[in-house]
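Q: missing the sequence, but the structure's below:
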């Protein structure tokens, strides 16, 4: 399972009508009171009250593991990019040579040629498998790993560029733990509740044996090798950090000189590795030293045959989505059906669009924006950002628990926030990527190397602050502490999050809460460790940090107490950053909503559909988080997702706000009214 390097702190994870198969998916515009379950009390189960009827009426489609507001918007984005790709493929003959339209059209056309993929079988990876068969020594294994990374096909660990945590103006390289096919280390080292992890391990071994067979290994040998793959990954897991540990910036950054890295991992050979990536640098972040020490030891004491089994299985698994139907189906059966509960594979066109997005996402975004994002949407969103910024400043200034010195630094950070809305000001150049209308896997491989080389070329140079970490067609938003920026792609600036024609209550309860959420990531348990310039630096007094951690501990306890499924609780420490951002973001957005009402002389008692403005504000917030989960997917997310399940995000922040209790006439003792030492107020 490939793990990204440093992850921007994102909102989630998903056009009034979106195409879905042969049907149409209607997105919520405004508030539909028919979706309320009025048998429930909003002060007891606010999520159920707002979304109960919708949840019961909207089964998860067969090719999804979740279904809700994000997924509906994702289908809209998918339909829009599908139209672009189809048109580009149809117009290939007349397209300007070398244009992004011609590349996207050719890529999509190659992916849709199912017959060619079936005819080729495993031929596209035959040379790689043959090389693996010949690996005998630690030096040969290390060289293979070096070359795999140089081709953009990372094996065993992840390596890429990001801003230096201690000097955010410069791009450096990061080596990051990886190499595990299962979601995280616990799946290898524990049996899990009711033996669930053990069942998944057994299914994984069966899966590995099957893909090895499909690639030509005889059945007995495949079964034996599959057991070796699990043992190999178990050892990697023992040396890996858990997801909650990886949330700490200190566990993401460990700068060493190249000479120091070479001494720590002499068998792997960082000198040769860096040369293979065309890098001439003095140092980099060896982010999890324990993991890389284990890899170096394994080069010495793990038999070459076991390394071959591991590399063989991962090469086939990595290529399977782009090869024959048999391999595609086996890949789906384990990674989507077993791990996530998805009932059927997505139609080929959706899978191909996903691959084009992964390979040329910003090129697709350039075409998407031209057709799907009107300038007035960006203008209105900018107004909301400005209002949220003002409300955030005022809220920080009025904090009673924070001392003057820390508060000044917090305001310095506020002043340097950079918002990005819709799409980049400058588009990436794709002129060096050659794509052909035939040879799907060859195109995937070419794009992987092109993107890797592009990433490597930035290392050792100043950070490009104009660059985006998400494409415009992505239904999400993020905060990047290394740039101190908040980013809102075009695709999320639609109902139910944002509607230029809607009343303020809806927009502030929707996109306003999103904007506030991303701003408050700058002050969560991770983001608060980075200063106004984006450097990992302690700008807090010891006393204020202690007060902050006392408050966040209450939020950890609040979410620890939520039971998601089958007695499994939400992990409050894993989800802490997102929960801080939700609570602070909703509070800030409410303040901005009130400021907007006062500025525009709006009647705070005016009703729409029988609902007061404050009620509509909180209802749209809960409506945004409506979502159904398949049990397998929900259990997986509890282990690896830093976001709490949607139903708890809908109630977690409002239950700590007296404005919610007042809006719905809730009383002390109601589930949605937290008080005493259970009440959480941070920002």
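A: Yes, it's here. Just so you know, these numbers come straight off a predicted model, no measurement behind them. Residues are numbered from 1 along each chain as shown.

Q: rest of the way, CA atoms for contacts and neighbours
A: OK.

Q: As a check, name the ranges of all helices in the stretch 51-200 of the chain.
A: Under the criterion DSSP state H, counting those that start in this stretch, the stretch 51-200 of the chain contains helices at 69-90, 100-111, 114-120, 126-133, 138-150, 186-189, 196-214.

Q: Looking at the ones you listed, which is nearest to residue 386?
A: Ranking the helices of the stretch 51-200 of the chain by proximity to residue 386 (C-alpha to C-alpha) places helix 69-90 first, at 24.6 Å.

Q: quick one: buried residues of the closest one?
A: Of the residues in helix 69-90, those buried by neighbour count under the rule 16 or more other C-alpha atoms under 10 Å are 69-82, 84-86, 88-89.

Q: circling back to that earlier point, columns distance to residue 382 on top of the helices of the stretch 51-200 of the chain, output as a markdown table?
A: Written out in a markdown table, the entries for these read as follows (distance: least, C-alpha to C-alpha, whole Å):
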| stretch | distance to residue 382 |
| --- | --- |
| helix 69-90 | 21 |
| helix 100-111 | 29 |
| helix 114-120 | 44 |
| helix 126-133 | 50 |
| helix 138-150 | 40 |
| helix 186-189 | 43 |
| helix 196-214 | 46 |
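
Q: ok, second structure coming up, stack it against the first:
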């Protein structure tokens, strides 16, 4: 997850990232309503055994251009755009005048961003008090209070803070400290010899100089050199993204009284005291060496260099909400240079993003009321029931898992919680002040309000009803501490979920997503948590070794995918998501079989189903028939392939390969199906086809795959 103080304090989730498959025609155009297959996107000239992804999406890929304001474009993007249009209509329909109600605050926040004249007139004046305070730091003992104040407005220095369940004691909240302080996306951008990263370093230095100069900071060139030097030293101590995935290695509890001994050079007690509210008795340090290096830098580096480093990160965090020169420079580097985006999003989209960041559930409440039928919840819950039963059957029959580990796995599965669509209790924004004529002030107030909300959880009971995504988010997630799977309303629409289509397509699409999220509970990191959300080793040593043999083979498969010269998928970094995809789709296929069997028991091959597994009827067909020329097995796999249509700009693809936990979408389709025996039969895949894997090379974890 990326910034805004709200998100800084959100947990690190094992999420399925979805990017909309955007057709060149209106959503669903060309779709055969009875099958859910989007024929207009398919390229029948491609052999599915050579490139299943292009077979399903080839004509869409050929006719689609990435919009100028995007770094990538696909299925997720299309749904995101559709949802944003709906949200815009809701916000702009709110009257301009009104009492201090939640609706009035939504409208005022949106309008404050759209009031470009007032923003330009103020220039950098709103930022000046902060810059003056930074420039006035003349002693190290002033740093803790300054950095605490900046932390509350989204400047993640000296560390990133997040409040989440304690991994060893999930009945209470804990404060996690993470490495921070780099302006480039990852340590590799400072240290790697790859040509792309070598090109970016001088571009970053030039950007820092320009942004500081635009903000009126003196000696911007010299300060930019200092920022680069300090961050290069920090990058040396930062953990890699693969190392930072390890839930055991990143669990390092430290009493607050001892943090100064573990990470000397910075007054941690003063920093946490200045944060206000509840001072934690202990913190959990995720990357101890990196945090220690940051503290050492704060204690030893020249104060003038530190002032420049702090000033840059402060300006960068707030530049998008200031006058055009700062906005444009921030975009020019962080979007254009890093990701290849050609132009900024329309101002209304950026305004809406701010509303979502600051008052996401207030907006979500209105989105659900207007666009999410209540019946969708029950329908998706029934699919979850089938998926859960499929996992139960497969885990119960696993030949490689011993009885002791199996009993623990089944207990964990039985304790899963499902959240669908939207929260039952909505956030209260009553204490938030919003002014229609003060964008910069609104941003500071929003971030402080969100920080207080999250930081204030310390010492209080766990909020079991809390959501970490809004209903209008096109995504889904699994939370290990809560042992819960969550599916926001916005993802429950075509092509992920077709309310009126045959369910083969739905089980391949949203069923694969549901299976993916359940699978995160049993991936290489989620499997370290038990059914109560507690991190403990419930596997026998032999079972863990057998599991890692299988996942190690998956790492090797994905390491071999190289979409660009010198840039390949990192199979270890993407392992959790690849396990989720493989297990999720395989188990979704088993679940679809259970639904078909239930329909057959009722004596109607095209029966409608609902209710508990094995009973009742509802909207949506479960059919064994060939529809629109495709068998149920074929429709199932096509459903999976359709949701991954996406195109990337080259620089963005490099960013994702190096920084993201997900494989590029082409491999999320092709890399999974080639491991599933049923796919070979469904599309008559032969040994001379490019995607063919010999049976003994196919990775199988839960027997559904």
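A: Done, it's in. Everything numeric in this text was worked out from a predicted model, so none of it was measured.

Q: Report the TM-score for the pair.
A: The TM-score (TM-score structural alignment, normalised by the length of the first structure) is 0.95; 672 aligned residues with a C-alpha RMSD of 1.9 Å.

Q: Out of the helices of the stretch 51-200 of the first structure, which one sits most buried?
A: Per residue and on average, the most neighbours among the helices of the stretch 51-200 of the first structure fall to helix 100-111, with a mean of 26 (mean count of other C-alpha atoms under 10 Å).

Q: Comparing that helix with the second structure, how large is the average distance?
A: Compared with the second structure after fitting, helix 100-111 of the first structure deviates on average by 0.7 Å (mean C-alpha distance after the TM-score superposition for the first structure).

Q: quick check: that helix aligns to which part of the second structure?
A: Applying TM-score structural alignment, one finds that helix 100-111 of the first structure aligns to the residue range 102-113 of the second structure.

Q: same thing with stretch 168-179 of the first structure?
A: Under TM-score structural alignment, the counterpart of stretch 168-179 of the first structure in the second structure spans residues 170-181.

Q: returning to what we had before: right, and the helices of the stretch 51-200 of the first structure - which one's nearest residue 304 of the first structure?
A: Of all the helices of the stretch 51-200 of the first structure, helix 138-150 comes closest under C-alpha to C-alpha, at 7.7 Å.

Q: Now the closest one on the second structure. Mean distance?
A: In the superposition against the second structure, helix 138-150 of the first structure averages 2.0 Å from its aligned positions (mean C-alpha distance after the TM-score superposition for the first structure).

Q: So which residues make contact with the match of helix 100-111 of the first structure?
A: 91-92, 94-98, 321, 347, 351-352, 354-355, 359, 362-363, 429-430, 433-439, 442 (C-alpha atoms under 8 Å, 6 or more residues apart in numbering).

Q: please redo it, this time with the cut-off set to 6 Å
A: Applying C-alpha atoms under 6 Å, 6 or more residues apart in numbering, the set of residues contacting stretch 102-113 of the second structure from outside is 98, 351, 434-439.

Q: Can you tell me which of those residues has the most neighbours?
A: For the contacts of stretch 102-113 of the second structure, the largest neighbour count, defined by other C-alpha atoms under 10 Å, is 27 neighbours, found at residue 439.

Q: ok, that one - contacts?
A: The contact partners of residue 439 of the second structure, taken as C-alpha under 6 Å, 6+ apart, are 112-113.

Q: Tell me the residue in the first structure aligned with it.
A: Here residue 439 of the second structure is matched to residue 440 in the first structure, going by TM-score structural alignment.

Q: Now do its match against residue 272 of the first structure, distance only.
A: Here residue 440 of the first structure is placed at a distance of 31 Å from residue 272 of the first structure (C-alpha to C-alpha, to the nearest Å).

Q: Which parts of the stretch 551-700 of the second structure are helices?
A: Ranges of helices in the stretch 551-700 of the second structure, per DSSP H, counting those that start in this stretch, are 575-601, 632-642, 650-659, 665-673, 677-682.

Q: secondary structure class for the residue nearest the centre of the first structure?
A: When the first structure is reduced to its mean C-alpha position, the nearest residue by C-alpha atoms, centre = their mean turns out to be residue 13, at 5.5 Å. With DSSP: H, G, I helix; E, B strand; the rest coil as the basis, residue 13 of the first structure sits in coil.

Q: just residue 316 of the second structure next, same as before
A: Once three-state DSSP is applied, residue 316 of the second structure turns out helix.

Q: Next, count neighbours for it.
A: The burial metric for residue 316 of the second structure, expressed as a neighbour count using other C-alpha under 10 Å, is 20.

Q: ranges for the strands of the stretch 251-400 of the second structure?
A: For the stretch 251-400 of the second structure, applying DSSP state E, counting those that start in this stretch gives strands covering 253-255, 282-285.

Q: which secondary structure elements does the last one contact?
A: In this structure, strand 282-285 of the second structure makes packing contacts with strand 169-178, strand 253-255, judged by 3 or more C-alpha pairs under 6 Å, 6 or more residues apart in numbering; DSSP states H and E.
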